[in-house]
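>>> Would you be able to build a 3D model of this:
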Amino acid sequence: MRPGLKRLLALALAALAAALLAARPVAAAQPFQTSVPSAILIDADSQTVLFEKNADAPEVPASTTKVMTAELVFRALAQGKLKLDDTFDVSEHAWRTGGALARGSTMFAALNSKIRVEDLIRGLVIVSGNDAAIVLAEGLAGSEGAFATRMTERARELGFAHLTFTNPWGQDDPDQRVTSREMASLAAYLIRTYPQYYHYFGEKDFTWNKIKQPNRNPLLTMDVGADGLKTGNIDTSGYGIVASAVQNGQRLILVIYGAKSAKERESEAVRLFQWGFRSFESKMLFQPGEVVGYAQVYGGSSGSEPLVSDTPIRVLIPRDSDEKLKGQIVYTGPLMTPVSPGHEVAHLRVFRGPDEILEIPLRTSAAIGPGTLPRRAMDASLEFAEQLFRKYVLKK
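Down below sits the predicted model:
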């Protein structure tokens, strides 16, 4: 088979995979219904999707945009390009566009004042200050527009094809769009990558210019284990939230867009978290370094390459269920020699019924050099025969 052709291998063909996947029958939990137009609930550790509804639809992010803004700020801090004690100037643009005059959410930054980065972070993620977002953007990139370009570029670097930004604070713009699925993945990435800064999202209140404001995330005061991230609301978006909660060491991440009211957003978020923590249990499929399956190798000393994951592969499965998981290994192949270990060449996709609940990258684990001349000739003959078959038989 010529390079570039997608190869799908059922995990049932691998004895170990088949044994693990069949070890416990699983099925969908009791169907969950929500009134909001778009939502997704994932397990942060395993990345298992527990619930989704229109999760890939384009959405107006409103102030949930600030999760992406925070990622760029946290990254600059982690890289040593920025310090918490650094200060940025409050421009007239930031003051007029994001301050009290604009009648939006604000940290009440004073015109021409200098504010520490740490205080700006609190203004950004606790009270959702539009002025804080603009000051950070101007301080890091020179302007809102330049910073927004960096936001979209960073989203693409992280593998998010649909997160597109034109401003750092959530102003309505037809070109600023996200999806629930990718915002959930972004939240999981931020929590995993910046634990030293994530705690700001969970602080209960923030005082600036002698004005004390509570955290705008209402879930922090509810008994669901919520510890952070952002709400959002403008006329074109409805009420949205990107939220995370932890119970008994398990973290779930929830995204909702399009709720009709703050009350509906809160009640549906609480219901989804409660259902997610109650209805699922963890199932280990593969340990780190354990062979998940094999990729075909062309012209090598071995005809197949064992594929592994660097991290544990777990899924959350509904309790007391009777439907089996199904899996596929997807790669572009066959692989060409020489093959060296440690390269990401495939993905494991796990399905529950028609729904894909997990996708994990797989890497090569063994070095494979060129095969003998007879072996290479045999592979070439098989490749040629398969091309003829596809050209003259499958296309008829």
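
>>> CA atoms for contacts and neighbours, from now on please.
Noted.

>>> Spatially central, which residue of the protein would that be?
residue 185 (1.1 Å; C-alpha atoms, centre = their mean).

>>> Wait, a helix at that residue?
Yes - assigned with DSSP: H, G, I helix; E, B strand; the rest coil, residue 185 falls within a helix.

>>> measure it to residue 162 for me?
12 Å (C-alpha to C-alpha, to the nearest Å).

>>> okay, now residue 317: neighbour count?
Close neighbours of residue 317, defined as other C-alpha atoms under 10 Å, add up to 26.

>>> My read is that it contacts residue 26, right?
Yes - using C-alpha atoms under 8 Å, residue 317 makes contact with residue 26 at a distance of 6.2 Å.

>>> On the three-state scheme, residue 220 is what?
Classification of residue 220 using three-state DSSP returns helix.

>>> Another for comparison:
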Amino acid sequence: MRRPFQCAKLLILQLSLAMLIFPPAGLSAQASPGKISAPPSINARAAVVIDAVTGTLLYAKNPDLALPPASLAKLVTLHIALKEIDSGRLSYEELVEIDPRDCSPQIPYGSAIMYLYPRMKVSIRDLMLGAAVVSGNDAAYALARRISGSNEAFAIRMNEELKELGFDGLTFEEPSGLSERNLVSARQFALFCKLYMEMHPQALQELHSVKSIEFPRLEHSAPGYVPEGRIVQYNRNPLIFNYPGADGLKTGYIIEVGFNMVATANREGTRFIVVTLGGTGSAYSSGGNQRTKDVTGLLDWAFKNFATVSLDPGPLPSPRAWYGAKRTASLRMLQANAVTIPKDRIGELTLGLDVPSMVDAPLARLARIGRMVYYIGEDDVAVIDLVAAEAVPRGNFFRRIFDGFIRFFVNIFGSRER
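The predicted structure follows:
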């Protein structure tokens, strides 16, 4: 399994290569060979569209401009919480006693909250839903305090985690997104979201596509507080209610940046991620509507023009491993077997393998051995590395002598290798 750092670096490389294949639509209307319509004009100051499988960059407007993410920051907070759960250091059912410092009025007036009350006992699952669904700043604070002891310590954890993943353009001072000193770029945040969905595939269904939560419930009674009646809070992402295929992720707003959003949608095996930052509006409702218009316009454009395609290469070859403890080297794909291409070029797509028939041991696991190349005509449009699925250590003395003898005659007579 690839380390997250390797995944992030690989995705950054894929985006760089994609710039050559698909010049960003925000920078050039001629996105690639093929009939591609012009992208919509958008209000946001910065935006990107990427393919969620291949990482191919399809649209870019000021992709590296550093802007506050607002509540998009909660995705990093949720990522760390999910990692803690995966490690066994945290569980969904654990009850957290809510600290008064994580409740209103300590949370700025008018900001999003899930209505935590001091000394409530709330499960980690409810806190995560509160952060993901209703964008509760109090939920983010409570998660941070449980994991790291304070917002400040948790922000250090956020930055360390992002550095390990290879994202040098994402920095945070607190976990909720309230601070304008949190900074991201649209390009790197899209990459982070791609990796987030790969590392936590359950998150879209269990957190981000949940349409509402009932909170607080009677079980959340605390000294001086008893919930009255049924209280339902709805997801702040309008796309999951009315955009076909949409199932996440997050909206955000603070006055210092305006209206932000990261959204994803899947249709017939093609999934895109859209990030928009810095949308404007004369009022909260108009700015939110414009943000939705920007994101749906970019998704519509992407689904109209592009598709994620995968061709079956059949069984991968197993090169002869000379001098090895194993006779052959098993191969695997380092990246996803997929390519993003204009829809009108799908019929022209072909696939080729470039793999040597023989390799020399020792071979490290994930050592690059060959490649799989997607072509449109004679032009290669995507390269997928083929690597050693398992290490092939050097064989013992007798194996090396025997292989040396056989290879001597193979080289002389061109005989078929053993």
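
>>> Could you tell me the TM-score of the two chains?
Comparison of the two superposed chains (TM-score structural alignment, normalised by the length of the first structure) gives a TM-score of 0.71, and 330 aligned residues with a C-alpha RMSD of 4.0 Å.

>>> wait, what's in contact with the aligned residue in the first structure for residue 267 of the second structure?
Under the alignment (TM-score structural alignment), residue 267 of the second structure pairs with residue 247 of the first structure. Each residue near residue 247 of the first structure by C-alpha atoms under 8 Å, 6 or more residues apart in numbering is listed here: 224, 225, 277.

>>> roughly how far apart are the last one and residue 15 of the first structure?
In this case it means residue 277 of the first structure. In terms of C-alpha to C-alpha, residue 277 of the first structure sits 32 Å off from residue 15 of the first structure.

>>> residue ranges of the strands in the stretch 101-250 of the second structure, please?
Along the stretch 101-250 of the second structure, the segments classed as strands by DSSP state E, counting those that start in this stretch run 121-123, 212-214, 232-234, 246-254.

>>> Take these and write them to a markdown table, including distance to residue 41 of the second structure.
Below are the strands of the stretch 101-250 of the second structure laid out as a markdown table (distance: least, C-alpha to C-alpha, whole Å):
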| stretch | distance to residue 41 of the second structure |
| --- | --- |
| strand 121-123 | 43 |
| strand 212-214 | 32 |
| strand 232-234 | 30 |
| strand 246-254 | 20 |
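
>>> mind checking which of the ones you listed is nearest residue 107 of the second structure?
Minimum separation from residue 107 of the second structure across the strands of the stretch 101-250 of the second structure (C-alpha to C-alpha) falls at strand 246-254, 13.5 Å.

>>> Mind listing what's buried along the helix or strand following the closest one?
Downstream of strand 246-254 of the second structure, the first helix or strand assigned by DSSP states H and E is strand 258-267. Residues of strand 258-267 of the second structure classed as buried: 258, 259, 260, 261, 262, 263, 264, 265, 266 (neighbour count, 16 or more other C-alpha atoms under 10 Å).

>>> isn't the third one right next to residue 251, touching?
Yes - under the criterion of C-alpha under 8 Å, residue 260 of the second structure lies in contact with residue 251, with a separation of 5.8 Å.

>>> Please tell me I have it right and residue 213 of the second structure contacts residue 135.
No - in this structure, residue 213 of the second structure is not within contact of residue 135 by C-alpha under 8 Å, at 11.6 Å.

>>> So which of those two has more stuff around it?
residue 135 (28 against 17).

>>> Aligned to that one, what sits in the first structure?
By TM-score structural alignment, residue 135 of the second structure lines up with residue 128.

>>> residues near the closest residue to its match other than its chain neighbours, how many?
Nearest residue to residue 128 of the first structure, sequence neighbours excluded (C-alpha to C-alpha, 6 or more residues apart in numbering): residue 105, at 5.9 Å. With neighbours defined by other C-alpha under 10 Å, the count for residue 105 of the first structure comes to 20.

>>> Tell me who's in contact with residue 105 of the first structure.
Counting by C-alpha under 8 Å, 6+ apart, residue 105 of the first structure touches 98, 99, 127, 128, 129, 130.

>>> what do you get if the cut-off is 10 Å, keeping everything else the same?
By C-alpha atoms under 10 Å, 6 or more residues apart in numbering, residue 105 of the first structure lies in contact with 63, 98-99, 123-124, 127-132, 169, 216.

>>> So which of these are in helices?
Among the contacts of residue 105 of the first structure, DSSP state H puts 98, 123, 124, 130, 131, 132 in helices.

>>> Filter the residues you listed down to the buried ones and hand me the ChimeraX line.
Buried members of those, defined by 16+ other C-alpha under 10 Å, are picked up in ChimeraX with:
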select :98,123,124,130,131,132
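
>>> what would the contacts of residue 105 of the first structure look like in a markdown table with distance to residue 336 of the first structure?
Output for the contacts of residue 105 of the first structure, formatted as a markdown table (distance: C-alpha to C-alpha, whole Å):
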| residue | distance to residue 336 of the first structure |
| --- | --- |
| 63 | 47 |
| 98 | 55 |
| 99 | 58 |
| 123 | 52 |
| 124 | 49 |
| 127 | 54 |
| 128 | 51 |
| 129 | 53 |
| 130 | 52 |
| 131 | 53 |
| 132 | 51 |
| 169 | 47 |
| 216 | 53 |
